[in-house]
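**Q** curious how this folds, go ahead:
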Amino acid sequence: MNNFNPGWFVIYTRPRHEKKVEDQLKERKIESFLPVRNEIKTWSDRKKMVKTPLFPSYIFVYIKELAQYYTATGLDGVIYFLKTGKNVSRVNEKVINDIQMLLDFGENISVSNSRFSTGQQLLIQKGPFVGRYCDFIEVNGSTLALVQLNVLQRSLTATLPYEYLTVAD
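**A** Below is the predicted model:
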């Protein structure tokens, strides 16, 4: 990490340690982003709405200086920063903003490890994603607009009504 430039990075944590790592980062005044979604968990005697990480074992962190990198590396629950070869991988701020926008929209968000085959390309005309392109897929009879975000080799999907969509030129 010679010639360090501030930016967003991704920390890989021990399983189910994302919130603990986020709390430790906040204590040290290091900016972090842990995208979560509401999920209904079912036990034998009850159901409960719980917040689960959108990307299990991953947390985004904004590192301003090299000292913060080393501080974050030593936190309890942190395994490593994601790397490409020998270089620590950066995440474009636009990707962070897109994830935040998707979470703010908050309807039927899911994450898939698989890449969907490219279908008909559509343009979103209404809602928080106005002007963005998406791929149309059919899943369980629902209309899903796949908002393509290249984040940790996963695809984020959001359910959008038909009237929000039009064929892209």
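**Q** alpha carbons only for contacts and neighbour counts from here, please
**A** Noted.
**Q** tell me where the longest strand sits in the protein.
**A** Longest strand in the chain by number of residues (criterion: DSSP state E): strand 142-151.
**Q** ok, and what's touching that one?
**A** The list of residues contacting strand 142-151 from outside it, by C-alpha atoms under 8 Å, 6 or more residues apart in numbering, reads 95, 98, 132-138, 155-162.
**Q** among those residues, name the buried ones.
**A** Neighbour-count burial (16 or more other C-alpha atoms under 10 Å) is assigned, among the contacts of strand 142-151, to 133-137, 155-160.
**Q** JSON lines please, covering the residues you listed and showing distance to Leu66.
**A** What follows is these, written out as JSON lines (distance: C-alpha to C-alpha, whole Å):
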{"residue": "Tyr133", "distance to Leu66": "37"}
{"residue": "Cys134", "distance to Leu66": "37"}
{"residue": "Asp135", "distance to Leu66": "39"}
{"residue": "Phe136", "distance to Leu66": "42"}
{"residue": "Ile137", "distance to Leu66": "43"}
{"residue": "Ser155", "distance to Leu66": "31"}
{"residue": "Leu156", "distance to Leu66": "31"}
{"residue": "Thr157", "distance to Leu66": "35"}
{"residue": "Ala158", "distance to Leu66": "36"}
{"residue": "Thr159", "distance to Leu66": "40"}
{"residue": "Leu160", "distance to Leu66": "41"}
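**Q** to check against the first, give me the structure of this:
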Amino acid sequence: MAERLNEIGIVTYCPLISKTSQWSDRKKIVHVPLFNSYVFVQLTEKERNLIFEVPGVVRYLFWLGKPAIVRSSEIEAIKKWLSEPEGYEVSMDKWQKGDKIVLESGPFATQSAIIQEVKQNHYILILESLGCVLRVEKKVF
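**A** Okay, here's the model as predicted:
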């Protein structure tokens, strides 16, 4: 979808991550969106309805009743995080589901988040400023 939006002149960003997929006969590394079903677009108010000309575009992400606006600093933080070879270590041992936190380090430092889920090998955070869910894998040492 990002490619189609680019073709009509819309600046897009769709952050991708590498994931190993298992088939019956082999494993393969595939690139999948970091935020499933999200494509960040940069456009003017005048261009807002232009994106709906692309098949598959359903709607904008809304936050507090208005289309969400993602700051360029947040996009840069995502890009920086994805460019790190080892990623970032996150520890939430003392946090529980429903806790509201401010991240202290990593690409989302100073961002507010709500703990949605704490599992044995990962955490699920809701990043308030992006209005999206982030899965953070626990590292094994």
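**Q** among the contacts of strand 142-151 of the first structure, which lie within helices?
**A** 95, 98 (DSSP state H).
**Q** narrow the contacts of strand 142-151 of the first structure to those in strands?
**A** The members of the contacts of strand 142-151 of the first structure that map onto strands under DSSP E are 133-138, 155-159.
**Q** residue contacts, the residue positioned nearest the centre of the second structure?
**A** Of all residues in the second structure, the one closest to the mean position by C-alpha atoms, centre = their mean is Phe35, 3.9 Å from it. Phe35 of the second structure is in contact with 15, 132-134, counting by C-alpha under 8 Å, 6+ apart.
**Q** what does it correspond to in the first structure?
**A** Under the alignment (TM-score structural alignment), Phe35 of the second structure maps onto Phe55 of the first structure.
**Q** and its match, helix, strand or coil?
**A** coil (DSSP: H, G, I helix; E, B strand; the rest coil).
**Q** helices of the first structure, start to end?
**A** Going by DSSP H, the first structure shows helices at 18-27, 66-73, 93-105.
**Q** contact partners of the first one?
**A** The contact list for helix 18-27 of the first structure (C-alpha under 8 Å, 6+ apart) reads 13, 31-34, 53, 56-59, 72, 75-78.
**Q** repeat that for 6 Å
**A** Ser57 (C-alpha atoms under 6 Å, 6 or more residues apart in numbering).
**Q** buried sites along it?
**A** Buried-residue list, helix 18-27 of the first structure, by 16+ other C-alpha under 10 Å: 18-19, 21-22, 25.
**Q** cool, and the last one?
**A** Of the residues in helix 93-105 of the first structure, 96, 99-100, 102-103 count as buried by neighbour count, 16+ other C-alpha under 10 Å.
**Q** repeat for the second one
**A** Of the residues in helix 66-73 of the first structure, 68-69, 72 count as buried by neighbour count, 16+ other C-alpha under 10 Å.
**Q** chain center to stretch 145-154 of the first structure, what's the gap?
**A** 9 Å (C-alpha atoms, centre = their mean, to the nearest Å).
**Q** tell me the buried residues in it?
**A** 145-149.
**Q** kindly reformat those as CSV containing distance to Ser89 of the first structure.
**A** Output for those, formatted as CSV (distance: C-alpha to C-alpha, whole Å):
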residue, distance to Ser89 of the first structure
Ala145, 28
Leu146, 25
Val147, 22
Gln148, 19
Leu149, 16
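**Q** please identify which of these is nearest to Lys83 of the first structure.
**A** Leu149 (18.7 Å; C-alpha to C-alpha).
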